[in-house]
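S.K.: Following is a predicted model, sequence given first.
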Amino acid sequence: MSIFIGFLLPIFLVAIYVFFKFSWSKESKDESGKQIVMKAAENAIPIFPIGWLLMEYYHRYIQEISLQLYRDYMGILVCITFIVIGFSIVVLKQKRKQNNSTG
């Protein structure tokens, strides 16, 4: 499990950096910036509840999960959620730049 967390942590930190850098920039204050943040959140919102429900069903019907493992999975779900938000912002910004340059 620690190998998986060790792999996710650097990606998570980059995604958090991207998220906060974009959120605090002037670019995020205009209408298209707000749409980028909303679309990124829309892409990431289903990850946490779906992952939590799958973990809960596994715990109830297949095999009990220890509290330590439960906390590790919750941390992984939070990391994955922020990774998707960060990388969605990067992709959506690139698409917006391409649309502005061609249109």
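M.R.: The structure has been received and is ready for your questions.

S.K.: When you work out contacts or count neighbours from here on, use the C-alpha atoms and nothing else.
M.R.: Noted.

S.K.: Please identify the buried residues of the longest helix belonging to the chain?
M.R.: The longest helix of the chain (DSSP state H) is helix 67-102. Neighbour-count burial for helix 67-102 flags 70, 73-74, 76-77, 79-90, 92-93 (criterion: 16 or more other Cα atoms under 10 Å).

S.K.: Counting by contacts, list what it packs against.
M.R.: Packed against helix 67-102, as judged by 3 or more Cα pairs under 8 Å, 6 or more residues apart in numbering; DSSP states H and E, are the following elements: helix 2-23, helix 31-44, helix 47-57.

S.K.: So what angle separates the directions of that helix and helix 2-23?
M.R.: 40 degrees (axes from the mean of the first three to the mean of the last three Cα atoms, to 10 degrees).

S.K.: how far does helix 67-102 sit from the chain's center?
M.R.: Put simply, helix 67-102 sits 3 Å off its chain's centre (Cα atoms, centre = their mean, to the nearest Å).

S.K.: structure B:
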Amino acid sequence: MTGVFLTRDGTSWMPEYLTGIDGTICIGCGRCFKVCSREVMHLYGVDNAGEILGIFDDEDEDFDGELNRMIMVVDQAGCCIGCGACARVCPKNCQTHVAADKVAA
């Protein structure tokens, strides 16, 4: 991607898109999800073996007793606008962000 990104007042700005979340570090707190207006990531259940069970969308969901913990997963990366709100609220710094000029279209 090439070009110059500008803020509303004309200041140069480089968006940094969320490209991944390290599931071994993520604690599934949901802070990033709460501040994301684009639904870039969702909470997923994980079993004891570290296998992702699926989207966790109900407080009563336990994946037939297999649920061990929850993590955030980037499942709609193309929706990210690079605002960085998720990175600012993450207590574990488990996200990977890549500058817009380095991300393949």
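M.R.: Done, it's in. Every value quoted in this text rests on a predicted model; they were computed, and no experiment measured them.

S.K.: Drop the TM-score for these two in here.
M.R.: TM-score for the superposed pair, counting by TM-score structural alignment, normalised by the length of the first structure: 0.32. Supporting figures: 47 aligned residues with a Cα RMSD of 3.5 Å.

S.K.: Report the contact partners of Thr32 of the second structure.
M.R.: For residue 32 of the second structure the amino acid is Cys, not Thr. Taking Cα atoms under 8 Å, 6 or more residues apart in numbering, we find Cys32 of the second structure in contact with 85-87, 89-90.

S.K.: and if you look at Arg88 of the second structure?
M.R.: Here Arg88 of the second structure is in contact with no residue (Cα under 8 Å, 6+ apart).

S.K.: still on that earlier bit, which of the contacts of Cys32 of the second structure fall within helices?
M.R.: 85-87, 89.

S.K.: for those, which one is nearest Ile52 of the second structure?
M.R.: The shortest approach to Ile52 of the second structure among those belongs to Cys86, at 21.4 Å (Cα to Cα).

S.K.: separation between the closest residue to that closest one other than its chain neighbours and Ala87 of the second structure?
M.R.: Closest residue in space to Cys86 of the second structure, ignoring its immediate chain neighbours: Cys32 at 4.3 Å, by Cα to Cα, 6 or more residues apart in numbering. When Cα to Cα, to the nearest Å is the yardstick, Cys32 of the second structure and Ala87 of the second structure sit 7 Å from each other.

S.K.: next one: Gly20 of the second structure
M.R.: Separation of Gly20 of the second structure from Ala87 of the second structure (Cα to Cα) stands at 11 Å.

S.K.: Pull up the overlap in contacts between those two.
M.R.: Residues touching both Gly20 of the second structure and Ala87 by Cα under 8 Å, 6+ apart: Gln95.
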